[in-house]
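Peer 1: need a structure here:
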Amino acid sequence: MEAFFVSAGIVALAEMGDKTQLLTLVLALRFRRPWPIVLGIFAATLINHTLAGAVGAWVTTQLGPQALRWALGLSFIAMAVWMLIPDKLDDDEVDKTPRFGVFGTTVVTFFLAEMGDKTQIATVMLAARYNPYWVVAGTTAGMLLADAPVVWLGERMTRLVPIRVVHRVSAAVFAALGLFALLG
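Peer 2: The predicted structure is shown next:
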């Protein structure tokens, strides 16, 4: 269960102010249909993070324990630095016409936006350290914890949450995990 809670917490923090959270806000404001959007986020995240979890599990078979410890430690520290750089949503992230409906549009755009994103890379790193199944369950839950409220509360959420503070706390958590991996 540790893997689940650590993964959920890390991804929920990393998602605050992230490009995919901004995409969630755009989808919510544009379509105003919360359930298909939340289900689309769930489906896209589950697929994306399952692939990332498989990569993380594979990495553990390719690296020895010492190399894995260093790779994880340095990756978490790099993630801490990355957290301090806020994301911006590109104008072309959302298709102008929902060709696949609200659910399909959400799945496709969210999946593509999540490729190479902080939370996907965090999933790879966490799956290299913990049980990948619990990691994928946790990172998916963390993504929904961060994004589902945005769907229902929309723009009000962006004014209530001090994103700069959340980014700093997230960076500190990643740095601590990196140091723990390097020293432990």
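Peer 1: make it CA atoms for all contacts and neighbour counts henceforth
Peer 2: OK.
Peer 1: check contacts around Val169.
Peer 2: Leu13 (Cα atoms under 8 Å, 6 or more residues apart in numbering).
Peer 1: please tell me how far it sits from Thr140.
Peer 2: 20 Å (Cα to Cα, to the nearest Å).
Peer 1: what is the burial count for the nearest residue to Phe4 once chain neighbours are set aside?
Peer 2: Leaving out its chain neighbours, the residue that sits closest to Phe4 by Cα to Cα, 6 or more residues apart in numbering is Gly138, at 4.2 Å. Gly138 has 26 neighbouring residues, counting by other Cα atoms under 10 Å.
Peer 1: ok, now Trp82?
Peer 2: So Trp82, with other Cα under 10 Å, has 17 neighbours.
Peer 1: quick one: secondary structure of it?
Peer 2: helix (DSSP: H, G, I helix; E, B strand; the rest coil).
Peer 1: I figured Gln21 hits Asp147, correct?
Peer 2: Yes - taking contacts as Cα atoms under 8 Å, Gln21 lies within contact range of Asp147: 5.9 Å.
Peer 1: overlap in contacts, these two.
Peer 2: Counting by Cα under 8 Å, 6+ apart, the residues touching both Gln21 and Asp147 are Glu15.
Peer 1: Proceed likewise with the subsequent sequence, for comparison:
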Amino acid sequence: MEALTTSTLAVSIAEIGDKTQLLALVLACRFRKPVPIVIGIFLATLLNHALAGSVGVWIQGWLDPLWLRWLLAASFFAMAAWMMIPDKPDDEDSRFYRFGPLLATFVLFFLAEIGDKTQIATTLLAARFVDQFWLVVAGTTLGMMVANLPAVLVGHKGAGRIPMHWVHGVSAAIFVALGITTLWWPW
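Peer 2: Sure thing, here's the model as predicted:
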């Protein structure tokens, strides 16, 4: 159960203010069809994180557990720093809008997740919880849905009123706590 809860928590926090959350907001405003957008986010995340998790399982096979622990903790500290750099949506995304809400969301989310902090977290969490691969993928996918569903449902209403610098600061603090916990928690 630790794999599921840690994965859900890490990704839902990492996703706050991330480019994919902004993308969810933009797509919701553009298409005004939440169901296909939510389905597109779910499918893209599931595929992307299953692939990232597979890389994590592969890494675990040749990485010493002590090094893996330090790498995971370092990644949490790096994500804390990364949280302080807000993302902006890419204007080139509009070329995919002609595919409709479901396919545009699927393609854009899958591409946006490549090399993103949530994908990196998924890779490292899958390496940490190698025997619980599907719980990690389920947790990271759930974390993405927890963070992006409100963005889709709320759309552009109220998005300008959220003090994002506070959200980023609190998120960074939580990642620092996750990094410290990773170092001190017995594996």
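Peer 1: one step back: next up, the contacts around the residue nearest to Phe4 of structure 1.
Peer 2: Applying Cα under 8 Å, 6+ apart, the residues near Gly138 of structure 1 are Ala3, Phe4, Phe5, Val6, Ser7, Ala8, Gly9.
Peer 1: circling back: ok, Gln21 and Asp147 of structure 1, which is more surrounded?
Peer 2: Between Gln21 of structure 1 and Asp147, Asp147 has the larger neighbour count (other Cα under 10 Å), namely 26 against 23.
Peer 1: middle-most residue in structure 2, spatially?
Peer 2: Nearest to the mean C-alpha position of structure 2, counting by Cα atoms, centre = their mean, stands Thr118 at 3.3 Å.
Peer 1: trace that one over to structure 1, please.
Peer 2: When structure 1 is aligned by TM-score structural alignment, Thr118 of structure 2 is paired with Thr119.
Peer 1: all helices of structure 2, in order?
Peer 2: Secondary structure of structure 2 (DSSP state H): helices at 2-14, 19-31, 34-62, 65-83, 101-113, 117-128, 133-154, 164-184.
Peer 1: looking at those, which is buried most?
Peer 2: Neighbour counts averaged per stretch over the helices of structure 2 are highest for helix 117-128, at a mean of 26; criterion: mean count of other Cα atoms under 10 Å.
Peer 1: hmm, who's touching that helix?
Peer 2: 3, 7, 10-11, 14-15, 48-49, 52-60, 68-69, 71-72, 75-76, 79, 113, 132-133, 136-137, 140.
Peer 1: ok, average deviation of it from structure 1?
Peer 2: For helix 117-128 of structure 2, the mean deviation from structure 1 after alignment is 1.3 Å (mean Cα distance after the TM-score superposition for structure 1).
Peer 1: that helix versus helix 133-154: what angle between them?
Peer 2: 160 degrees (axes from the mean of the first three to the mean of the last three Cα atoms, to 10 degrees).
Peer 1: so helix 117-128 of structure 2 versus helix 101-113, what angle?
Peer 2: Going by the same axes, to 10 degrees, helix 117-128 of structure 2 makes 70 degrees with helix 101-113.
Peer 1: angle of helix 117-128 of structure 2 against helix 2-14?
Peer 2: 160 degrees.
Peer 1: now helix 117-128 of structure 2, how far from the centre of its chain.
Peer 2: Centroid separation for helix 117-128 of structure 2 versus its chain: 9 Å, with Cα atoms, centre = their mean, to the nearest Å.
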